[in-house]
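Engineer: below is the sequence, then the predicted model.
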Amino acid sequence: MTFASLGLIDALQSTLDTLGYKTPTPVQARAIPAVLAGRDLMAAAQTGTGKTAGFALPLLQRLTMEGPQVASNSVRVLVLVPTRELAEQVYESFCDYGSSLPLRMAVAYGGISINPQMMKLRKGLDVLVATPGRLLDLQSQNAVKFDQLQTLVLDEADRMLDLGFSRELDAIMATLPKRRQTLLFSATFSDAIRTLAKGLLNDPLSIEVSPRNTTVKSVKQWMIPVDKKRKAELFCHLLKKRRWGQVLVFVKTRKGVDELVDTLIAKGTKADAIHGDKPQPARLRALNSFKAGEIQILVATDVAARGLDIDDLPQVVNFDLPTVAEDYIHRIGRTGRAGATGEAISIVCADEVELLAAIEILTKNTLQRIEEPGFEAEHRVPVTNTAGQVLKKPKKLKKPKVFTNLVAKTPIKTKVKNPANNNGGRNAGNGKRKV
């Protein structure tokens, strides 16, 4: 199968040849004809399989072939995404694919000045890629209109429809024309999300090119149990021992991200951070420096689990497990992209056993455990399986009680006689101990 056989125009085919695209991926092969035909779509596919091209290419063709010309402050295609980084990535993809087409495109997200975004909208846009919060800001200032909207795309739709975005989405949906094409793309769809999504779609075509909530087979996954207090020490040890090159590290909290970066820098490792408290210019600088190979370690919260497309990234490390199991799939999907291989290593402490079980249930895969010599956990991580069962409860390794020889003043190990075998404990206070 070729892109030409999918019905794409010569201008797009020429651009794809220049970009090195040879044959469509499974999700592209099924999605492109459906989008060209104007169908509503709900598409699930693993990360790194070309979902963005699956909707961007046919939409660019329809915008080129169909009128009318876009009016001032109006938008013909609206793409909503959950994070700033993903907004930039999707916008860049549209620009790359549509480089030879006479279309106007822009991206809008928070953390930077709204004025340049408003100026671009004044001329009208064929494609606007935006985060929900900034789009609502633009609407409140009458900077954007949807009278000419033809298509709405929710990229990473599971997160977009999650509770964290439901209020913003409700406000946005109320202003959109009811007659429109709606496309939902993501790597994961829970049953609850699927039910909610059906209310947004009209006779949708459902596409699943791989089993639901599965991880990419080209990514080797394993975990190392360790005590929570030794996670940073273990990571630095692994970095040196295994001679890792560039590593993307996911940490649960913003404070944790900054602490790990400070630790790495203090050891002479070039590292930077991405999280919600960082201003957008700083986040972009960190990402660009990582892509350029100027820094070795990029530490991030789940703001980076979606939207980071980094060529030939060999390792992803889960310093902390995600609180939402689906985010594990998106995290490790940053490596092993476009057919490449990669590693995903999780550093797990006993407190995270329920998160570990949730991930294994979702992915139907029990992570291989590899103990690191010298870092054996004192608080043992329970053994789990894909049925969500905890097979062994965590136990703290007990140290023998130590008493002091009053004469020699040296510690000696003792074993206390069980009171249950001592006449019910009646002689427990006689001051005698068996050594």
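Structural biologist: Looks like it arrived, so ask away.

Engineer: going forward, measure contacts between C-alpha atoms and count neighbours the same way
Structural biologist: Noted.

Engineer: would you mark the buried spots in the stretch of helix or strand Arg167 belongs to?
Structural biologist: Secondary structure assigned from DSSP states H and E places Arg167 in helix 163-173. Across helix 163-173, burial judged by 16 or more other Cα atoms under 10 Å covers 168-169.

Engineer: remind me what the helix or strand just after that helix packs against, helices and strands.
Structural biologist: Remark: after helix 163-173, the chain's next helix or strand is strand 181-186, criterion DSSP H and E. When contacts are defined as 3 or more Cα pairs under 8 Å, 6 or more residues apart in numbering; DSSP states H and E, strand 181-186 packs onto strand 41-44, helix 51-65, strand 151-155, helix 157-160.

Engineer: turn these into CSV, columns for mean neighbour count and distance to Asn213.
Structural biologist: Converted to CSV, these look like this (neighbours: other Cα atoms under 10 Å; distance: least, Cα to Cα, whole Å):
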stretch, mean neighbour count, distance to Asn213
strand 41-44, 24, 9
helix 51-65, 21, 15
strand 151-155, 21, 16
helix 157-160, 24, 12
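
Engineer: here comes the other one, which I'd like you to weigh against the first:
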Amino acid sequence: MDFNSLGLIEPILKALAQQGYTQPTPIQQQAIPILLKQQDLLGCAQTGTGKTAAFAIPILQLLYQQKQHVPGIKVLVLTPTRELAIQIDESFAAYGQNTNITHTVIFGGVSQLHQTNALKKGVDVLIATPGRLLDLMSQGFINLRHLQIFVLDEADRMLDMGFIHDVKKVIVRLPEKRQTLFFSATMPPEIQKLANVLLTNPAKVEVTPVSSTVDAIEQGLFYVAKQDKNKLLIHLLKDPALVTALVFTRTKHGADKVVKVLHNEDITAAAIHGNKSQNARQNALSNFKNGKLRVLVATDIAARGIDIDDLTHVINFELPEVPETYVHRIGRTGRAGNTGIALSFCDADEKTELRDIQKLIGKTIPQFTGHPYPLSPTAQPSAPAAKPHQRPNFKSRGGNSHNNTQDRNGRRSFGGGRGERK
């Protein structure tokens, strides 16, 4: 199936061709026809499935085909983080470049002047984070009485990050008559309850369950003492086959410490987290994408929405407390049909987190032994070990190179998006 078979209009097909995309992902194949019929949608999809395009493309088409122009905001996309909001806005710009649909993005942490100036000019599509949206609504800059479509993205992350009450405050201000799109990677009880309230006779689309997501990614586990994690990271980065790495820490302070250690070893790296300015975060991400940085160290919140098709490695410097976050993290690699590699460090205090992660993904992560900084055997739980003294193979299976994002037929497929502690 290609995009031509989904009933899309020429301006959007042209934009997709300009981006080099011809083959829709499974969620796009399922969701686009449903949304073009103006049905409500419940989408259960992991990061990296092409979810943003699955809703942005049909929304642009519905707006473009309206015969009578109605002033005011017609579409609201609510998303948990600045980075994800920016990337969704960029998606609307890319897919809608041959239309006259206007859009803007608002988020906290920066001056509101530029955002309010854009709102005063009038926009069709507003992408927002909950806090800044409520703030500008209270100041009178935003009116949603003409809203036609509401998209709640990453609903489970909203819950994890403590934004769910802000989301509910937004919902009560929406017109009752609207089309609602609800996306969540997982469906805990509170999220299911919210979906039941928001949606009317929704179509349900569910793709890429957790087990399938992680099966596409080579995973490896290193038992290591907490004080030796920096040394192990440097040891791994000495291998030139490890081209780029997105390294996850639990805290902002931890991210900064890792970057300092890497700089001392002349390894190009930068940190992104909530204490960094928006410009600093965007510059770091840009430098990482264009190869000026080899390592990007991130907290989970700051990494939400990072979309890099050819990222080769994810390294969990610290295991996450929420097992679903592990899937979100490693889903940053192995995109667009490529094989990715995810390496995790586990110290004596993280065995509970490891157990919960392995229970969620339904498999035991293979252990690398023989590295220079092993955890004491008395503290090391049993796990299927790789061959003694085996060094991780940093080259992806199937010969996928760092820049290979095409399938066997030469077609490009595309996909892809808890509070931080100091």
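Structural biologist: Structure received. On a predicted model such as this, the values are computed, not experimentally measured, just so you know.

Engineer: quick one: closest of the helices and strands packed on strand 181-186 of structure 1 to Ser99 of structure 1.
Structural biologist: helix 51-65 (10.3 Å; Cα to Cα).

Engineer: counterpart of Gly96 of structure 2 over in structure 1?
Structural biologist: Using TM-score structural alignment, the partner of Gly96 of structure 2 in structure 1 is Gly98.

Engineer: surely its match touches Leu12?
Structural biologist: Yes - counting by Cα atoms under 8 Å, Gly98 of structure 1 does reach Leu12; the two are 7.2 Å apart.

Engineer: who touches the corresponding residue of structure 1 for Ile217 of structure 2 in this structure?
Structural biologist: Aligned by TM-score structural alignment, Ile217 of structure 2 pairs with Val219 of structure 1. Under the criterion of Cα atoms under 8 Å, 6 or more residues apart in numbering, the neighbours of Val219 of structure 1 are 332, 335-336, 341-344.

Engineer: if we go to 7 Å?
Structural biologist: 336, 341-344 (Cα atoms under 7 Å, 6 or more residues apart in numbering).

Engineer: pull the most distant pair out of these.
Structural biologist: Farthest apart among the contacts of Val219 of structure 1 - using Cα to Cα - are Thr341 and Ala344, which lie 10.3 Å from each other.

Engineer: higher neighbour count, these two?
Structural biologist: Taking other Cα atoms under 10 Å, Thr341 of structure 1 and Ala344 do not tie; Ala344 has more neighbours (24 against 17).

Engineer: you'd agree the more buried one is in a helix?
Structural biologist: No - Ala344 of structure 1 is assigned strand when assessed by DSSP: H, G, I helix; E, B strand; the rest coil, not a helix.

Engineer: surely it touches Gln221?
Structural biologist: Yes - the criterion here is Cα atoms under 7 Å, and Ala344 of structure 1 meets it with Gln221 at 4.8 Å.

Engineer: excluding its backbone neighbours, what's nearest the match of Ile217 of structure 2?
Structural biologist: Distances taken as Cα to Cα, 6 or more residues apart in numbering put Gly342 closest to Val219 of structure 1, at 4.7 Å, once the chain neighbours are dropped.

Engineer: what residue in structure 2 is paired with that neighbour?
Structural biologist: Looks like Gly342 of structure 1 aligns to Gly340 there (TM-score structural alignment).

Engineer: ok so, going back, need the helices and strands packed on strand 181-186 of structure 1 in CSV (columns: distance to Asp262 of structure 1).
Structural biologist: CSV is the format used below for those (distance: least, Cα to Cα, whole Å):
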stretch, distance to Asp262 of structure 1
strand 41-44, 38
helix 51-65, 35
strand 151-155, 34
helix 157-160, 30
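
Engineer: fine, thanks again, bye for now.
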